[in-house]
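J.: Let me see the structure of the following:
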Amino acid sequence: MIEAENLTKEFFITGSDIPFKAVDSLTFKIEKGEVVGLLGPNGAGKTTTMRILCTLLTPSSGTAKIAGFDVSTHPDDVRKNLGFVSAGTGIYDRLSPEELLQYHGRLHGVDDKTIRDRTANLFAILGLEMYRNRLGAKLSTGTRQKVSLARALIHDPPVLIFDEPTAGLDLISTLGLL
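T.: A predicted model of the protein is given here:
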């Protein structure tokens, strides 16, 4: 489901001609049903790797595939097969959780009835019913993270990637999210 081969990402630091390798020749394969964590110190390239997998960054060299689709040559197909949750929730302040899920469902080509059904199911599972019509700007950090998870799941992707989804949450909110 997720593959990387010799994945490398270089950044050029202002004032330097020498590239900084944030990810250096990373190779791995994750099969369907596996749960894998990327562990390492700050600056090890974990977030950069996940951003490449999510098509937010392009690799300098090497390849990465999600559900068989190359992140560089088929980014739209990758996004159809992927849900991404990060510490930055991606919640729009002027949309309610219900509007946000409708918007993202439609972006992924999900029909309105399926969006309604999945929204109801996700809200029930995540305890979001009472926040259905509250603007994103009025939601707590923990609730925003739950809405972000629902957003990542609305199109029922086969692959989920989480990048520090509990950052900034208290223990009770973290346990509720998990």
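J.: Going by C-alpha atoms from here, please, whenever you check contacts or count neighbours.
T.: Noted.
J.: Could you pull out the strands in this protein for me?
T.: In the chain, the segments counted as strands under DSSP state E are 2-12, 19-30, 61-66, 69-70, 82-86, 159-163.
J.: Return the list of helices and strands in contact with the first one.
T.: Counting by 3 or more Cα pairs under 8 Å, 6 or more residues apart in numbering; DSSP states H and E, the packing neighbours recorded for strand 2-12 are strand 19-30, strand 61-66.
J.: ok, now with 10 Å
T.: Helices and strands touching strand 2-12, by 3 or more Cα pairs under 10 Å, 6 or more residues apart in numbering; DSSP states H and E, are strand 19-30, helix 46-53, strand 61-66, strand 69-70.
J.: And the fifth one, by the same measure?
T.: For strand 82-86, the helices and strands in contact under the criterion 3+ Cα pairs under 10 Å, 6+ apart are helix 46-53, helix 141-153, strand 159-163.
J.: Alongside the first, I'd like the structure of this one:
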Amino acid sequence: SVIIGNTVLYGATGGSLYAAGKAGERLCVRNSGGYAVVEGCGDHGCEYMTGGVAVILGEAGRNFGAGMSGGVAYVYDPEGVFPGRVNRGMVELTRLAGDSDEALLKTMIARHYALTLSPQAKAILDGWEAALTRFWKVAPRPMSEDATAQEQDPRLLEAAALQAILAEASP
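T.: This next block holds a predicted model:
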């Protein structure tokens, strides 16, 4: 059940959130430095995120990671449905990559359990090795070396085109 509303951690620049339940829509939208562990989220999670870390220990809604340009999210997906819910316009979806991902994730989940006594967190920690294979990592796709920022962000192209039109229209 949803226990915290829409847009939790909107524009967060720091701090942390541990919620033993599901967040509404747009969890961590424009998050630039906050840390969160929740047990599910609605649509548009981590939209336009620029920094921080989000850990989702349950179902995530559609359009996850749209416009995400920084930070990282880890999503627990025992049912194998999450890949179809990710907006891959700017992000890569991979399995955990090495000890640093595992250490960060385990530390955050252990802290979540210590603060909330979440049965979901306890089950994941108790079956840690098996649970690791069910996590996805969502992170911004790196810019290619020969691509400019304008080529990566269609909003910048649109702004540049509008600026050119306005410049031509000026007397």
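J.: Can you give me the TM-score here?
T.: With the length set by TM-score structural alignment, normalised by the length of structure 2, the two chains reach a TM-score of 0.28; 82 aligned residues with a Cα RMSD of 5.2 Å.
J.: now the strands of structure 1 as TSV including distance to R106 of structure 1?
T.: Output for those, formatted as TSV (distance: least, Cα to Cα, whole Å):
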stretch	distance to R106 of structure 1
strand 2-12	25
strand 19-30	29
strand 61-66	21
strand 69-70	21
strand 82-86	14
strand 159-163	19
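J.: if you compare the helices and strands packed on strand 82-86 of structure 1, which one is most tucked away?
T.: Of all these, helix 141-153 has the most neighbours on average by mean count of other Cα atoms under 10 Å, namely a mean of 24.
J.: so which of the helices and strands packed on strand 2-12 of structure 1 comes closest to E98 of structure 1?
T.: Smallest distance to E98 of structure 1 across those (Cα to Cα): 26.1 Å, for helix 46-53.
J.: before we move on, back to that, dump the helices and strands packed on strand 82-86 of structure 1 into CSV; add distance to S86 of structure 1 as well.
T.: As requested, these are exported to CSV (distance: least, Cα to Cα, whole Å):
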stretch, distance to S86 of structure 1
helix 46-53, 9
helix 141-153, 8
strand 159-163, 4
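J.: Tell me which of the ones you listed approaches T119 of structure 1 most closely.
T.: Taking Cα to Cα as the criterion, helix 141-153 is the member of these that comes nearest to T119 of structure 1, at 7.7 Å.
J.: got a list of what W128 of structure 2 touches?
T.: The contact partners of W128 of structure 2, taken as Cα atoms under 10 Å, 6 or more residues apart in numbering, are E102, K106, K122.
J.: how near is the first one to W136 of structure 2?
T.: Here the distance between E102 of structure 2 and W136 of structure 2 works out to 11 Å (Cα to Cα, to the nearest Å).
J.: Tell me which of those two has more neighbours.
T.: With other Cα atoms under 10 Å as the criterion, E102 of structure 2 and W136 differ in neighbour count, and W136 comes out ahead with 23 against 15.
J.: element containing V37 of structure 2, please.
T.: Applying DSSP states H and E as the criterion places V37 of structure 2 in strand 32-38.
J.: which strands and helices sit next to that strand?
T.: strand 16-18, strand 22-23, strand 50-56, strand 70-76, helix 99-116.
J.: Quick one: closest of these to V2 of structure 2.
T.: Among those, if distance is taken as Cα to Cα, the winner is strand 22-23, at 4.5 Å.
J.: picking up where we left off before, compare the strands of structure 1 and give me the one nearest L101 of structure 1.
T.: When the strands of structure 1 are compared (using Cα to Cα), the closest one is strand 82-86, at 12.7 Å.
J.: Just want the angle from the closest one to helix 46-53.
T.: 150 degrees (axes from the mean of the first three to the mean of the last three Cα atoms, to 10 degrees).
J.: quick check: angle from strand 82-86 of structure 1 to strand 159-163?
T.: Using the same axes, to 10 degrees, the direction of strand 82-86 of structure 1 lies 10 degrees away from that of strand 159-163.
J.: relative to helix 141-153, how tilted is strand 82-86 of structure 1?
T.: Note on geometry: by the same axes, to 10 degrees, strand 82-86 of structure 1 and helix 141-153 are set 170 degrees apart in direction.
J.: I figured I30 of structure 1 hits A4, correct?
T.: Yes - taking contact to mean Cα atoms under 10 Å, the distance of 9.1 Å between I30 of structure 1 and A4 places them in contact.
J.: Can you check which residues contact both of these two?
T.: Going by Cα under 10 Å, 6+ apart, residues that sit against I30 of structure 1 and also against A4 are I66.
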